[in-house]
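S.K.: how would this look folded up:
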Amino acid sequence: MAALVLPLSAAARPRIPAPAPARTGPVTAATLEGVYAAHRANAAWASRMAQEHGDRHRARVERALAAPSRGLLSFDGRGEGRAVEVFGDLARADRVAVLVPGSDTSLDTYDRFRAGALALHRRLTAQAPATTTTAVVAWLGYDTPGTVSAAVLTTDRAEEGAARLREFLRTLHGVTGSRAAVALLCHSYGSVVCARAAERASVDDLVLLGSPGTGADSAADLHTRARVWAARGSDDWVGEVPHIRADLLVTTVGFGTDPVSPAYGARVFAAGAGGHSDYFTPGSVALANLARIVLGDTSEVSRG
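M.R.: The predicted model follows:
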C-alpha cells in the first residue's frame, strides 16, 4: 500500500503557478552574464508567485536561486521545475563537469543536488593546477521520475532527458569553444539519460555513479569516444537491484548489464563505503576520484 500512496500523493499536489522561462537569445561567453541575470529575475518572479500560492518551500528555493551570486544558465519554475546552475567561470574554464541527477530531483529537492555540485567545485578549486580553470554545472534539465513509480523502471523519461542534454551540451560548447574538456557525471537514473545521449554527445569522460544499468549491454554499445567510468559505493542499495531487461507490451522494463561488472567494460573506480547519495560527500574516496577524472589525472584514479 505504501508504494501506491507515494505516487498518488505526488500526483494530487496542486500545480504551483510560475511564469514562462526567460527568453535570452543565443548563449555565448559574451552574453553569459546577461543570461544569468535574466534567469535570476525569472526565478524571483516565480518565487513571488509561489509565495502568493502558499508554497513557502518552493518560494524559498526560488528566492535563493534569484540571489545576485547565482549563475543560472536556465530556469523554469513550472511543474516540478528545472534549473541549470553554473559554479565557477564557465567562459574561461579549461575543465567542466556536468552533473546529471537521478530520480526524485526537482526544485523542491534542488538544495540536495546543488550541495553535491558545490562540493565538487570546491574540491576542483583546491586540487586544480594554478594554470587550470574549472567549472561545474548542476544540470536539472529534465523531469526526473519518482523513485517509487513505474517511470523509474523504463527509459521514457531518459529519452526526453537525453534530447535536452544533447541540446545543452551544444550550448555549453558554444560558450567554452573547443578549449574545454567536459566530463558528464551521471547519478542513478541520470546514467540512463547519459547513455541515451552518449552517441551524439561531445564529451571526454562519461561517469556512471550508482547506476541501475544504462539499457546498453556494454560500454562499447554506447558508441561514444569518451572514456566510460563506473563506480558504486559498497553501501549503495542499487547493488541489490536485479540487472535485467525485459520487453513488456509496448515498453521495456529494466536496464540490463551492471556497469561495474567486468562484462560491461567500463573503467571501474573506487567509491568507498558510501551509500546511494554519498558520491559527492566532502572528503570521500568517490569525490576525490571524481575530481581526478574531471581534471584529467586519470592515472591517479584509484581502481575499484
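S.K.: going forward, measure contacts and count neighbours with C-alpha atoms only.
M.R.: Fine.
S.K.: Double-check that Thr281 belongs to a strand.
M.R.: No - under DSSP: H, G, I helix; E, B strand; the rest coil, Thr281 sits outside any strand and is assigned coil.
S.K.: residues contacting the nearest residue to it once chain neighbours are set aside?
M.R.: If the residues on either side of it in the chain are set aside, Thr281 comes closest to Leu287, at 6.5 Å by CA to CA, 6 or more residues apart in numbering. Going by CA atoms under 8 Å, 6 or more residues apart in numbering, Leu287 touches Leu120, Arg123, Ala271, Tyr279, Phe280, Thr281.
S.K.: residues contacting the second one?
M.R.: With contact set as CA under 8 Å, 6+ apart, Arg123 has these partners: Pro282, Leu287, Ala288, Ala291.
S.K.: Which of the residues you listed fall in strands?
M.R.: Among the contacts of Arg123, no member falls in strands (DSSP state E).
S.K.: okay if I get the residues you listed as JSON lines plus distance to Phe75?
M.R.: Shown next, in JSON lines, are these (distance: CA to CA, whole Å):
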{"residue": "Pro282", "distance to Phe75": "27"}
{"residue": "Leu287", "distance to Phe75": "27"}
{"residue": "Ala288", "distance to Phe75": "30"}
{"residue": "Ala291", "distance to Phe75": "27"}
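S.K.: one step back: now the residue nearest to Thr281: how far from Thr176?
M.R.: 24 Å (CA to CA, to the nearest Å).
S.K.: wouldn't Val238 be in contact with Pro212 here?
M.R.: Yes - judged on CA atoms under 8 Å, Val238 makes contact with Pro212 at a distance of 6.1 Å.
S.K.: Another sequence for comparison is provided below:
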Amino acid sequence: MTSSLGRGSGNGVRGGARRGRGGRIGRTLLAALVAAAVVVPVSAAASPRVPAPAPAVLAASASPQEHYAANLANLAAAARMAEEAGRGGRAAKLREMAAAGAEGARFLDFDGRGRGRAVEVFGDLGTADRIAVLVPGSDTTLDTYRRFRDGALSLQRRLAREHPRSAVVAWLGYDTPGTVSTTVLTADRADRAAAELGPFLSRLRGLAAAGARVSLLCHSYGSVVCARTATGSDVADMALFGSPGTGASSAAELPTRARVWAGRGSGDWIGDVPHVRLGGIGFGTDPVDPAFGARIFAAGTAGHSDYLKPGTASLDALARIVLGSEAPRA
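M.R.: Down below sits the predicted model:
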C-alpha cells in the first residue's frame, strides 16, 4: 500500500470504532479494495521485461566506494540496454538516477531487470554514527524511484542540519506489490522481503562506522516487511508510518529488540480502513492503537505520502527518532 499509519492517539485514533467494524468481513474486504482503487496509481507499467545486465558481484570485503563504482557502471549499462530495447522512458529514469549528486549516485546494490531494485546511500557511511534505513511501500519501482529518493533526501537534509554525521539508506531491496492488486492484501511479498532485509542490515554493520546507531523507518506496506524482519541488535529504533497493520497483535510480538514507534497524520486515509485479519488477508491490529503497545509519535497533518516532506511535523519526529532523541508524542 502507498498508505500511511494515520492519526496517533492524540489525533483522533478511533481504535474502538475500528475494532467494532473489524468483525464485518464483507465491509473489510470492500474497504481494502476501495482504498486500493481510489489511490492514484503512480507506478505506471510494471516493466517486467525490461532487459538489463545481471547485478554486479563484489567480494564480501569490498568497500562502499567499490560498490558505488560497480553499481554505477551496471546502471549505465542497464540504461543503454533499455534504450536499445525501445524502453526510452526507463532509460531516461536510469540516467537520472545515475546523474544525481556531484560525484554521482551511491548505490550499494542495483538490479535493473524487471521492476528493478536499488539500495542508495545519502551521506557518508564511513563517518556516520546515525543511520536511517528507509523501507518503501507498494508501487515503488525503478520507474517511480524519484519519489522514494526525494523522501530519502529530505530526511538526510533534515538530519544533517542537526547532526552532520548522519546517513540515510533508501532500501528498495524487494519486489513491492502493486497498490491495485491482491498481493497488497497479503504478507507474501513481505515475507520474501524480510528474508532480504535482515541479512542486509547485518551487512550494513560491516560497511558503516563502528558503533553506528541504525534506525529502520517503514512506510505503508514496508511496515509489514519490517515487522517480519529479525533485526537482533542491529536496529535501535523501528518506526512504522502509513501502516495497514503488521500481522502482529502487539509490538512485543515483533522479532526485534528495537524500540517500536508508530505515527499517523490526520490527513492519512488509511486510518479509515478496518484493521482486521482473516486467514491470510489483512494485517490486523492498527499499530497506532494503544493496545498494540508502540510509542506513538506526533505526525501532524501528514497525508499518506507526506511523512517525509520538508517542514512537516512528521519529518521532524522521524528525524528525532533516528538521532536517538525522544520524538514528540501524539
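S.K.: Quick check: TM-score for this pair?
M.R.: Counting by TM-score structural alignment, normalised by the length of the first structure, the TM-score of this superposition works out to 0.91. Behind it: 288 aligned residues with a CA RMSD of 1.8 Å.
S.K.: that older thread, return the entry from the contacts of Leu287 of the first structure with the maximum number of neighbours.
M.R.: Highest neighbour count within the contacts of Leu287 of the first structure, by other CA atoms under 10 Å: Ala271, with 29 neighbours.
S.K.: mind checking the SS state of the equivalent of it over in the second structure?
M.R.: With TM-score structural alignment as the criterion, Ala271 of the first structure lines up with Ala299 in the second structure. What three-state DSSP gives for Ala299 of the second structure is coil.
S.K.: Which residue comes closest to Ala299 of the second structure once chain neighbours are left out?
M.R.: In space, Ala299 of the second structure is closest to Ser314, 4.1 Å off (CA to CA, 6+ apart).
S.K.: now do Asp94 of the first structure
M.R.: Ala180 (4.3 Å).
S.K.: In the second structure, what residue corresponds to the one you found?
M.R.: Using TM-score structural alignment, Ala180 of the first structure lines up with Ala212 in the second structure.
S.K.: what's the spacing between its match and Arg257 of the second structure?
M.R.: Taking CA to CA, one finds Ala212 of the second structure at 16 Å from Arg257 of the second structure.
S.K.: more neighbours, these two?
M.R.: It is Ala212, of Ala212 of the second structure and Arg257, that has more neighbours when counted by other CA under 10 Å, with 21 against 16.
S.K.: I'd say the more buried one and Ala132 touch.
M.R.: No - if you go by CA under 8 Å, Ala212 of the second structure and Ala132 don't touch, sitting 10.3 Å apart.
S.K.: Tell me the secondary structure of the residue lying closest to Leu153 of the second structure once chain neighbours are set aside, please.
M.R.: Spatial nearest neighbour of Leu153 of the second structure, chain neighbours left out: Phe122 (6.9 Å); criterion: CA to CA, 6+ apart. Under three-state DSSP, Phe122 of the second structure falls in the strand class.
S.K.: mind listing what Phe122 of the second structure touches?
M.R.: Arg106, Ala152, Leu153, Gln156, Ala167, Val168, Val169.
S.K.: Contact partners for the last one?
M.R.: Shown in contact with Val169 of the second structure (CA under 8 Å, 6+ apart): Val119, Glu120, Val121, Phe122, Ile131, Ala132, Val133, Leu134, Ala152.
S.K.: Which single one of these is nearest to Gly112 of the second structure?
M.R.: Val119 (11.7 Å; CA to CA).
S.K.: which residues in the second structure does stretch 142-160 of the first structure align to?
M.R.: So stretch 142-160 of the first structure sits over residues 174-192 in the second structure, by TM-score structural alignment.
S.K.: contacts for that stretch?
M.R.: 1-2, 32-33, 36-37, 39, 41, 43, 115-117, 137-141, 193, 196, 221-222, 224-225, 228, 247, 280-283.
S.K.: So which of the residues you listed sit within strands?
M.R.: Per DSSP E, the subset of these in strands is Arg117, Ile281, Gly282.
S.K.: re earlier: ok, the residue nearest to Leu153 of the second structure to Ile281 of the second structure distance?
M.R.: 36 Å.
S.K.: Buried among the contacts of stretch 174-192 of the second structure? Make that a PyMOL selection.
M.R.: The PyMOL selection below is limited to those of the contacts of stretch 174-192 of the second structure classed as buried (16 or more other CA atoms under 10 Å):
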select buried, resi 1+2+32+33+36+43+115+116+117+137+138+139+140+141+193+221+222+224+225+228+247+281+282+283
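S.K.: Okay then, goodbye and thanks.
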